[in-house]
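> What follows is a predicted structure for the sequence shown.
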Amino acid sequence: MKRLFFAVLVAGLMLTGIAHSDDSDSATATAANIATAAKLDNPGGIGGVESLRGMVELETTRPADPMKHYPKDQGLIDSDYVYQPPLIPHTIRHYEVSLNANKCLACHSWKNAKQMDATKISVTHYVSPQQGQVLSDVSPSRYFCLQCHVPQAEAKPLVENDFKRVNALR
């Protein structure tokens, strides 16, 4: 059985080598024609699809955007709609919010907020949404602050926007 398999394998390799050597010139020409057609049909290598980056190849690296400016001491930021999670009025660069650590709680927990002169997190963050029980520590469903709260930076919008605040908050 092994001999038969080996014989078939050798014969296949020999035939492939012969077929390849006979058609090598036409295969090279065909590959060049396909590559030229792909360039015409696919400008920039992105299928002609324009994204927020514009018509650029995904393989090319563009310069990074300038760092966003976070106004210092801007205090509480007004809400734009009802039940909006409060915005973060400072940078959160290098803040760790993971399963093992939450840098936000170093200042905003009820225990630390007064001495850090920070806003306390809402009492709703201590309530388990499944059972409605009040917990002694932050609810696991509210532990990852950055799911809802975002820093407010002075940055231009990525897309045009005509959003207006609700009348009740003007």
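Cool, the structure landed. In this text the structure is predicted, and so the values were computed from the model without any measurement.

> Could you use CA atoms for every contact and neighbour count after this?
Noted.

> Check the burial of residue 143 by counting its neighbours.
Number of residues near residue 143 (other CA atoms under 10 Å) recorded here: 19.

> Over to residue 127?
For residue 127, the count of nearby residues is 20 (other CA under 10 Å).

> hey, which helix is longest across the chain?
Once the chain is assigned using DSSP state H, the helix that runs over the most residues is helix 2-41.

> That helix: how far from the chain's middle?
Distance of helix 2-41 from its chain centroid, counting by CA atoms, centre = their mean, to the nearest Å, is 42 Å.

> ok, now which ones touch the closest residue to residue 120 other than its chain neighbours?
Using CA to CA, 6 or more residues apart in numbering and skipping residues adjacent in sequence, the residue nearest residue 120 is residue 108, 4.9 Å away. With contacts taken as CA atoms under 8 Å, 6 or more residues apart in numbering, residue 108 has the following neighbours: 116, 118, 119, 120, 121.

> Any quick PyMOL command for the buried ones out of the residues you listed?
In PyMOL syntax, the buried subset of those is picked out as below (16 or more other CA atoms under 10 Å):
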select buried, resi 120+121
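
> this is the other structure I want to compare:
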Amino acid sequence: MKKQTRNLTLALVAAVSFGTFGGQAAFAQQVQSLRGAPVDAAEPATPAAHIRPDGPAIARDYVQQPPLIPHKVEGYEVTKNFNKCMDCHAWSRYQEFNATKVSLTHFKDRDGGELSNISPRRYFCLQCHIPQTDAKPLVDNNFKRAEGLR
């Protein structure tokens, strides 16, 4: 009885595995990527989108959106010991460069306590803030700015 149950279980597992994974190769042939090439095709990287030239602050599209960066940041050093962004955006220097100062929210710890320096959680700017590019959407969409921001 035990041998029969074991054989039945193995047969069932094999059937389910084949049914689940057996058709994957055929299915992969039908999948098309947004770049127009087969998913498993080796393609050269597409050129990076053009970063818009330095300019005024970019309007936000939804509440709590981190501000977008209106300039190039390629080559900016942001390490645990140095943050290039602070050369212009620190409270002590933002007026000199006509830059946006770092938000007060960046000087709070996770419990809401005020800090004398930028919170380590907010120190690596490019985790949230990104440069604006002229990249076109990959797919059509009907995105609209948040009602209160129009």
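Looks like it arrived, so ask away. All figures in this text were calculated on a predicted structure; none of them were measured in a lab.

> Which position in structure 2 pairs with the residue nearest to residue 120 of structure 1?
Residue pairing (TM-score structural alignment): residue 108 of structure 1 is matched to residue 89 of structure 2.

> Then residue 129 of structure 1?
Using TM-score structural alignment, residue 129 of structure 1 pairs with residue 110 in structure 2.

> Quick one: map residue 74 of structure 1 onto structure 2.
Structural alignment (TM-score structural alignment) places residue 74 of structure 1 against residue 55 in structure 2.

> Contacts only, for its match.
70, 71.

> Can you name the two of the contacts of residue 108 of structure 1 that sit furthest apart?
Put simply, by CA to CA the two of the contacts of residue 108 of structure 1 set farthest apart are 116 and 121, 12.9 Å from each other.

> doesn't residue 121 make contact with residue 115 of structure 2?
No. Proximity of residue 115 of structure 2 to residue 121 does not meet the contact threshold set by CA atoms under 8 Å, at 11.8 Å.

> Give the intersection of the neighbour lists for these two.
Shared contacts of residue 115 of structure 2 and residue 121, defined by CA under 8 Å, 6+ apart, are found at residue 109.

> List the buried residues in the lengthiest helix in structure 2.
Longest helix in structure 2, counting residues (DSSP H): helix 2-21. In terms of neighbour count (16+ other CA under 10 Å), helix 2-21 of structure 2 has no buried residues at all.

> and that helix, how far out from the chain's middle?
Relative to the chain's own centre, helix 2-21 of structure 2 is displaced by 42 Å; criterion: CA atoms, centre = their mean.

> Need the contact partners of that helix.
Contacts made with helix 2-21 of structure 2 from outside it, assessed by CA under 8 Å, 6+ apart, are absent: no residue qualifies.

> Stretch 119-136 of structure 1 now?
Outside stretch 119-136 of structure 1, the residues within contact range by CA under 8 Å, 6+ apart are 108, 109, 110, 113, 114, 137, 138, 139, 140, 141, 142, 143.

> Secondary structure class of the counterpart of residue 159 of structure 1 in structure 2, three-state.
Structural alignment (TM-score structural alignment) places residue 159 of structure 1 against residue 139 in structure 2. Applying DSSP: H, G, I helix; E, B strand; the rest coil to residue 139 of structure 2 yields a three-state assignment of coil.

> ok, residue 139 of structure 2 to residue 34 of structure 2 distance?
The gap separating residue 139 of structure 2 from residue 34 of structure 2 is 8 Å, by CA to CA, to the nearest Å.
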